[in-house]
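Participant: How does the following fold in three dimensions:
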Amino acid sequence: MGNAELDRYSRRLREAREAGQWSSGARKEICESWGRSFSAGIDVDITAAPLVYDHGAIRDIRREHPLDPLTPMIINTLKRMADESAHILIVTDADGRILWREGHSATKRAADRVGLSDGHIWAEGSVGTNGIGTALATRRPVHVYSEEHIMRALHVWSCSGAPIIDPDTDEVLGCIDVSGTSETLHPATVALVETVGRLAESQLAVRMHERDHRLRAHHDALRHRTGILITATGRVIAGDSTGSLGPRIPVTDPSGFTTLPDGRIGMLEPFHGGFLLHTSAAEGERQPVRLNLLGDGTPSVYLGDRNLALSLRHAEILALLALHPHGLTAEQLSFHLYGDDGNPVTIRAEIHRLRAQLGSTIAAKPYRLTTSVQADFLTVRQLLAESDHAGAAKVYGGPLLPRSESPTLRRERDELEVQVRTCMLRYGTPDDLWAYAQTANGRGDYEVLEQLVTVLPPGDPRALAAHLRLSVGD
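Facilitator: Modelled structure (predicted):
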């Protein structure tokens, strides 16, 4: 539009507003913005945008914002134009809060009166239709002229805004805006602002590709590549040859699990700032399970060639399933874990999370392990039954899940401890006794230490260590 056309357009809008016919004659995108603004309860007579950030906090907020590294380029590209044409240049965050402002001094003073300055918010829900808020709401560049603003105080202003969209997350990061009085800001300014916005997005894309390259290099260096490579923001960048996952999966669940497009549950393993996605094993491809539940270390499960750390509750469930190969109902599992105070609903939720890690390895109705199972505590029990004392001493790394309060597992733990200790005292070689003395209970066991001092040669370092422990115990 030329100046005469803009004047006629402005007059037509003013007359329509005075007649209460807001939508009469306005552009479609402006009418839609007015609708959102009135739905938000905007008062046309407010005189300035709200202040939401104290000026003293702006510096730290800027430093933490993802657009901070790009603002020198944005400002250097547009500042001279803004100065020479008596405009101001603004960069906001995704919520329309102004973080940076440059431009003509006199125009900045006028802008201060309406809150076009650092720390003020210009979202549509705060001030109605404007170049910043409407660009953010629509994710498109927009020019808002004079009477198109909801606020009457802005009818001497025009503004051109363009959103900046992160190519990594597809989320809006902020907005670039050039504002000035309605007589000086040409509608074509929006094309310039849009170009600078696209330039900022291209810089973000370069940085994204550099991160992807580093992540792929770490993945390529794996001797045995397992899992599908996912960025920290959920983009699939390697390992999905069929493309069945699509370009992106959700990675925000703090539990580390995600629901895939086909309904399967996947587990996300942190990997050099990104993730390795492990999906459930297919039917007929179940991998053997090996449980490491003895001793003070973190309990874990080997599923094929993957070693997964287990929470105490998940370790308890797997131990109980290993003890009951024919399976347990949720009610039975609950009783074994909590006694009469158990809640089957809690068990079902835990099983759901555990199946996300182990997939079809755990079946339902009843809950049971569907593949071959090796558990260190069961191995020790078998070795004792076969009188393989040396083997039992080697495998026994300490009590079964020592932090578990499960009535069933406490009983199993105590029985196994008594069996191992008795066997070592009766039949154990010095090496067997010394291996048991390295466990949590054996370390301070007076009878075991005395026997070690008796059976080991006086100069044996193990005898000296046992004697020292006895002395400390005294």
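
Participant: alpha carbons only for contacts and neighbour counts from here, please
Facilitator: Will do.

Participant: Okay, helices next: where are they in the stretch 201-350 of the chain?
Facilitator: Assigned by DSSP state H, counting those that start in this stretch, the helices in the stretch 201-350 of the chain fall at 312-323, 330-338, 344-358.

Participant: Please apply the same query to the stretch 1-150 of the chain.
Facilitator: Using DSSP H, counting those that start in this stretch, the helices found in the stretch 1-150 of the chain span residues 3-18, 28-39, 58-64, 71-84, 105-114, 124-127, 131-138.

Participant: Out of the ones you listed, the one nearest T231 is which?
Facilitator: With C-alpha to C-alpha as the criterion, T231 lies closest to helix 58-64 of the helices of the stretch 1-150 of the chain, at 20.7 Å.

Participant: name the helices or strands packed onto that closest one?
Facilitator: Helices and strands touching helix 58-64, by 3 or more C-alpha pairs under 8 Å, 6 or more residues apart in numbering; DSSP states H and E, are strand 98-103.

Participant: circling back to that earlier point, tabulate the helices of the stretch 1-150 of the chain (a markdown table), appending mean neighbour count.
Facilitator: Output for the helices of the stretch 1-150 of the chain, formatted as a markdown table (neighbours: other C-alpha atoms under 10 Å):
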| stretch | mean neighbour count |
| --- | --- |
| helix 3-18 | 15 |
| helix 28-39 | 17 |
| helix 58-64 | 13 |
| helix 71-84 | 16 |
| helix 105-114 | 15 |
| helix 124-127 | 22 |
| helix 131-138 | 27 |
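
Participant: For K394, find the nearest of those.
Facilitator: The closest of the helices of the stretch 1-150 of the chain to K394 is helix 58-64. By C-alpha to C-alpha, the value is 52.7 Å.

Participant: returning to what we had before: got the helices of the stretch 201-350 of the chain as TSV, with mean neighbour count and distance to V301 columns?
Facilitator: Shown next, in TSV, are the helices of the stretch 201-350 of the chain (neighbours: other C-alpha atoms under 10 Å; distance: least, C-alpha to C-alpha, whole Å):
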stretch	mean neighbour count	distance to V301
helix 312-323	20	8
helix 330-338	19	19
helix 344-358	18	9
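
Participant: Another for comparison:
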Amino acid sequence: MTHDAMRAEVADSWHRSAAAGVLADRVDAPITLPDNDLRDYRQEHPLSRVFPLLDDVLGQAARDCDAMMAVSDAAGQLLWVCGTPATLRRAESIGFVEGSNWDERLAGTNAPGLALRLDQPVNVIRSEHFRQSVQQWSCAATPIHDPGSSSLLGVLDITGGDQIVVPQTMAMVRAAARMAEAELARDRLTVGLREQQYDGFHVVMESLGRSEALLALNDGRGHHANLRLSPRHSEILLLLASAPRGLSGDELAVLLYEDDSPSSTLRAEFNRLRHLLGDELLASRPYRLAAGVTADWLAVEAHLAAGNLRAAMHAYAGPVLPRSIAPGVVRLRENLENSLRQALLRSGEADLMSTWTRSAWGTDDYEMWTAQRDAVGGASPMLALIDGQIARLDRELL
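Facilitator: Next up, the predicted model:
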């Protein structure tokens, strides 16, 4: 594949790889789990419970076609690499070995790293790899999630030659990953273990980069539901999720409406939302959520509070309910964006700044572009792109 025919997600990954300082002519990937740590680490990893199943279902198929099956953790560290001895010896030449780290910020564009970054199935074919030494290989990878919390556990990957560049390969990898997730769920039920125990409802809410929030409900009795809320209901639920002690009708109205609105309007909206979600979830006097709440914007806030900017940037999918003009939502959105942006400007992390400036909300951020130019240094291959964007903004701001 020539560079002028590159897929968008691959081009984005190349930019992130370059911004992180990965060298295209680097031969191997770094080892972040040395042998003396690898065995204990992977024995304790949740995927160790399903690795025998994966090896039986997919590992043997990989060996039969001179390919490899690999399983990584959520940080991109390869915990298991399976293949014939001859294939494994070839893979050693590019550092595709147990204990190596294939996060794209360390190893450049590759399928396991890109699947981790996008949290979705991907394939990377030959010259789409950022590092030249890997361009003789092709790979297909898909994430594996915890069936209880939906958190990312790692990635399942098939790496080989041209024989794996067929749709059936990705279908087989995805099927094996879903089988592993089903086995993890059965294991939890069998031993009576769950990561989270709830006396009642639990709500997972996604509002970053979305005009309409996505809601996942768990009533604590094995019943689950997924809903897409209307813009107004999204605003109400977000404001309640941000106020665990609840809000009076007057407080909620001030946060929700730009102009004075009759209390009957708020009551009508709240009743419609209660009809949709059920009486057990929504309480009044004060208005509040009678549930445990997990939310994507709360996760960003928590990562920032802990000083983990990289995790905060990974979790930040865009501004909170970007089309909302509800005063309380606007304030929450601006506070979160400003906190993240200021931390990023102070960080000096060029690859994270590149993620921001390549986003829809950060592409015209002049201050971030100039900070990124300072962070990459004068020898960076990204410098021409950065200078071009700064020149564009200079013209537009005249």
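
Participant: will you turn the helices of the stretch 1-150 of structure 1 into CSV that also has distance to L354 of structure 1?
Facilitator: CSV is the format used below for those (distance: least, C-alpha to C-alpha, whole Å):
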stretch, distance to L354 of structure 1
helix 3-18, 61
helix 28-39, 45
helix 58-64, 37
helix 71-84, 46
helix 105-114, 56
helix 124-127, 43
helix 131-138, 40
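
Participant: Which among those helices is found nearest to D414 of structure 1?
Facilitator: Ranking the helices of the stretch 1-150 of structure 1 by proximity to D414 of structure 1 (C-alpha to C-alpha) places helix 58-64 first, at 53.5 Å.

Participant: Contact partners for the aligned partner of S151 of structure 2 in structure 1?
Facilitator: The equivalent of S151 of structure 2 in structure 1 is E171 (alignment by TM-score structural alignment). When contacts are counted by C-alpha atoms under 8 Å, 6 or more residues apart in numbering, E171 of structure 1 touches I165.

Participant: against structure 1, where does stretch 355-367 of structure 2 fall?
Facilitator: Stretch 355-367 of structure 2 maps onto no residues of structure 1, going by TM-score structural alignment.

Participant: that older thread, could you name the stretch from the helices of the stretch 1-150 of structure 1 that's closest to R211 of structure 1?
Facilitator: Within these, the stretch nearest R211 of structure 1 is helix 58-64; the backing value is 18.8 Å (C-alpha to C-alpha).

Participant: Can you state the mean residue-to-residue distance of that closest one versus structure 2?
Facilitator: Helix 58-64 of structure 1, aligned to structure 2 and superposed, deviates on average by 1.0 Å (mean C-alpha distance after the TM-score superposition for structure 1).

Participant: got the contact list for that helix?
Facilitator: D68, L99, D118, G119.

Participant: Find the nearest non-adjacent residue to L344 of structure 2, please.
Facilitator: M353 (6.7 Å; C-alpha to C-alpha, 6 or more residues apart in numbering).

Participant: Go ahead and confirm that neighbour touches Q342.
Facilitator: No - counting by C-alpha atoms under 8 Å, Q342 is not a contact partner of M353 of structure 2; they are 11.1 Å apart.

Participant: Which of those two has more residues huddled nearby?
Facilitator: Using other C-alpha atoms under 10 Å as the criterion, M353 of structure 2 and Q342 rank with M353 on top: 26 against 11.

Participant: Against V191 of structure 2, how distant is the more buried one?
Facilitator: Between M353 of structure 2 and V191 of structure 2 the distance, using C-alpha to C-alpha, to the nearest Å, works out to 44 Å.

Participant: can you check P30 of structure 2 too?
Facilitator: 37 Å.

Participant: Going along the chain, name the strands of structure 2.
Facilitator: 68-73, 78-82, 122-125, 138-145, 152-160, 201-206, 214-218, 224-228, 282-283, 288-289, 291-295 (DSSP state E).

Participant: need those in TSV with distance to L397 of structure 2 and mean neighbour count, can you?
Facilitator: As requested, those are arranged in TSV below (distance: least, C-alpha to C-alpha, whole Å; neighbours: other C-alpha atoms under 10 Å):
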stretch	distance to L397 of structure 2	mean neighbour count
strand 68-73	45	26
strand 78-82	47	23
strand 122-125	39	24
strand 138-145	43	27
strand 152-160	42	25
strand 201-206	35	21
strand 214-218	37	17
strand 224-228	39	13
strand 282-283	48	18
strand 288-289	45	23
strand 291-295	37	17
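
Participant: Can you convert those strands into CSV and add a column each for distance to M172 of structure 2?
Facilitator: CSV is the format used below for those (distance: least, C-alpha to C-alpha, whole Å):
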stretch, distance to M172 of structure 2
strand 68-73, 12
strand 78-82, 16
strand 122-125, 13
strand 138-145, 10
strand 152-160, 10
strand 201-206, 30
strand 214-218, 28
strand 224-228, 27
strand 282-283, 43
strand 288-289, 42
strand 291-295, 32
